[in-house]
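# Below are the sequence and a predicted model; questions follow.
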Amino acid sequence: MHTRASNTITIHRRASSPASRRQRGVALVVALVLLVVITLVGLAAIRGTLLQNKMAANLYDRQVAFQAAEAGMRAAMAKLASDQTIARECDQASGGGLCYANPFNDPNLPAGKIINVTTGNDPTQFDAGALAAGQPQYVVEHLGTGVGSGGQQQNATCNSYGAPCVPQQNGSKYYRITVRSAPPDEIGNRSVVFLQTMVKLGS
């Protein structure tokens, strides 16, 4: 009877030293710190990009509103040249009262004196288009009548010393036009631009 010897393989495991375990722990901590730093840098870059996009969008929106307000100013001047009855009376000598610097902030401003610029091709009209927040509005105010000096080449007034002038019999009427690019209560968070100018009608 033959007995077959079995081959036995013995595996000797080498126990890791405490120093090697500490090295692996330090490497893991360093890797985690680097991962956190890279994540923070990425988030900062994303935040900066989003902020730049918002700034560019706000600037573009304001430019569109500014162009709409300018067009509204031209329409208001064209309308005033043909119809002075649209003006609100701010001349105390004519029975008017004191008017706000911005008439849109005046709680006593009659609603009918806020004029909407209609769409069309007439000089008194303007189409703001789809990019604008809305149609511009304006308020015209009559500030009074003033008597100036005669002559187109004369720079001095009649009150200046030695100014040879002939007082005008019919004084010029002075108007103030205030325009806003769109009604603020209808456009949400879109930009609103206000423009104001003085207009003299008459000789």
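Structure's in. What do you need? Numbering: from 1, shown residues only.
# switch to C-alpha atoms for all contacts and neighbour counts from now on
Noted.
# can you give me the strands for this structure?
Along the chain, counting by DSSP state E, strands occupy 88-89, 115-116, 137-146, 172-180, 194-201.
# of those strands, which approaches R62 most closely?
Nearest to R62, of all the strands of the chain, is strand 194-201, at 10.9 Å by C-alpha to C-alpha.
# okay, pairing it with this:
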Amino acid sequence: MKAIATRQQTGAALLISIIMLLIITVLALSSMRGSILQEQMTANQYDYQLAFQAAEAALRRGEQLRRTNAGFVLLPIGPTPPIDNWRNLRANFITVTMPTGHGLAAQPQVLTEELDFDSSNNTSRIRVTAIGFGARAETQVVLQSIVAL
């Protein structure tokens, strides 16, 4: 009988397969993390767009109501108000009711301020400021326009 030569195995195949499995796991986790980040960015962009559209709708509604003098207490003329005067006047904002079903955290708000009055042609410049909210209350968009009436 012939003796069969046996070699002692070192387990290299097991070690290589464990390393490959570890690399694949790291790649999969990295890919999942990237997908979750993209999903969060998309949700934030959607929330911003909701807030922007609500602010724009409130701004247009505020301009329309100001043209008809309906429902506004116009702030008095003084020295030209600073561009961020609205921050100090939050109590003077009125809420603009939006149709339901938009998923907004709060209804948009609008404020009008008279900047100046030209008595020669009987026109006023009115600054309209609107704040829109997204699905989360911390998502806010502020828009302003100046209207000559």
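Perfect, I can see it now. Here the structure is a predicted model, which means the values were calculated and not measured.
# TM-score of the superposition?
In this superposition the chains share a TM-score of 0.81, using TM-score structural alignment, normalised by the length of structure 2; 146 aligned residues with a C-alpha RMSD of 2.7 Å.
# now the strands of structure 1 in TSV, with distance to K54 of structure 1?
TSV is the format used below for the strands of structure 1 (distance: least, C-alpha to C-alpha, whole Å):
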stretch	distance to K54 of structure 1
strand 88-89	39
strand 115-116	30
strand 137-146	27
strand 172-180	23
strand 194-201	22
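# Let's have those in TSV, adding mean neighbour count.
Listed next are the strands of structure 1 as TSV, based on neighbours: other C-alpha atoms under 10 Å:
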stretch	mean neighbour count
strand 88-89	22
strand 115-116	16
strand 137-146	22
strand 172-180	22
strand 194-201	15
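# Of the ones you listed, which is nearest S16 of structure 1?
Using C-alpha to C-alpha, the strands of structure 1 put strand 194-201 closest to S16 of structure 1, at 77.1 Å.
# list the helices and strands the closest one packs on?
Using 3 or more C-alpha pairs under 8 Å, 6 or more residues apart in numbering; DSSP states H and E, the elements in contact with strand 194-201 of structure 1 are helix 18-82, strand 172-180.
# Columns distance to T118 of structure 1 on top of those, output as JSON lines?
Output for these, formatted as JSON lines (distance: least, C-alpha to C-alpha, whole Å):
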{"stretch": "helix 18-82", "distance to T118 of structure 1": "9"}
{"stretch": "strand 172-180", "distance to T118 of structure 1": "14"}
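# Looking at these, which is nearest to P110 of structure 1?
For these, proximity to P110 of structure 1 was assessed by C-alpha to C-alpha; strand 172-180 is nearest, at 14.7 Å.
# For whatever residue of structure 1 lines up with F93 of structure 2, which non-adjacent residue is closest in space?
When structure 1 is aligned by TM-score structural alignment, F93 of structure 2 is paired with I114. Excluding its sequence neighbours, the residue lying closest to I114 of structure 1 (C-alpha to C-alpha, 6 or more residues apart in numbering) is V139, at 5.3 Å.
# My understanding was that that neighbour contacts Y175; is that so?
No - using C-alpha atoms under 8 Å, V139 of structure 1 is not in contact with Y175; the gap is 10.2 Å.
# Touching both of those two, which residues are there?
Common contacts of V139 of structure 1 and Y175 (C-alpha atoms under 8 Å, 6 or more residues apart in numbering): A87.
# Provide the aligned range in structure 2 for stretch 59-79 of structure 1.
Against structure 2, stretch 59-79 of structure 1 falls on residues 45-65 (TM-score structural alignment).
# Ok, which of the strands of structure 1 comes nearest A19 of structure 1?
Distance to A19 of structure 1, taken as C-alpha to C-alpha, is lowest for strand 194-201 among these, at 73.2 Å.
# Specify the angle between that closest one and strand 172-180 in degrees.
160 degrees (axes from the mean of the first three to the mean of the last three C-alpha atoms, to 10 degrees).
# most centrally placed residue in structure 2?
Y48 (2.2 Å; C-alpha atoms, centre = their mean).
# I'd say that residue and R136 touch.
No - between Y48 of structure 2 and R136 there is no contact under C-alpha under 8 Å: 9.4 Å.
# pretty sure A182 of structure 1 is touching P136, no?
Yes - in terms of C-alpha under 8 Å, A182 of structure 1 counts as a neighbour of P136; the distance is 4.6 Å.
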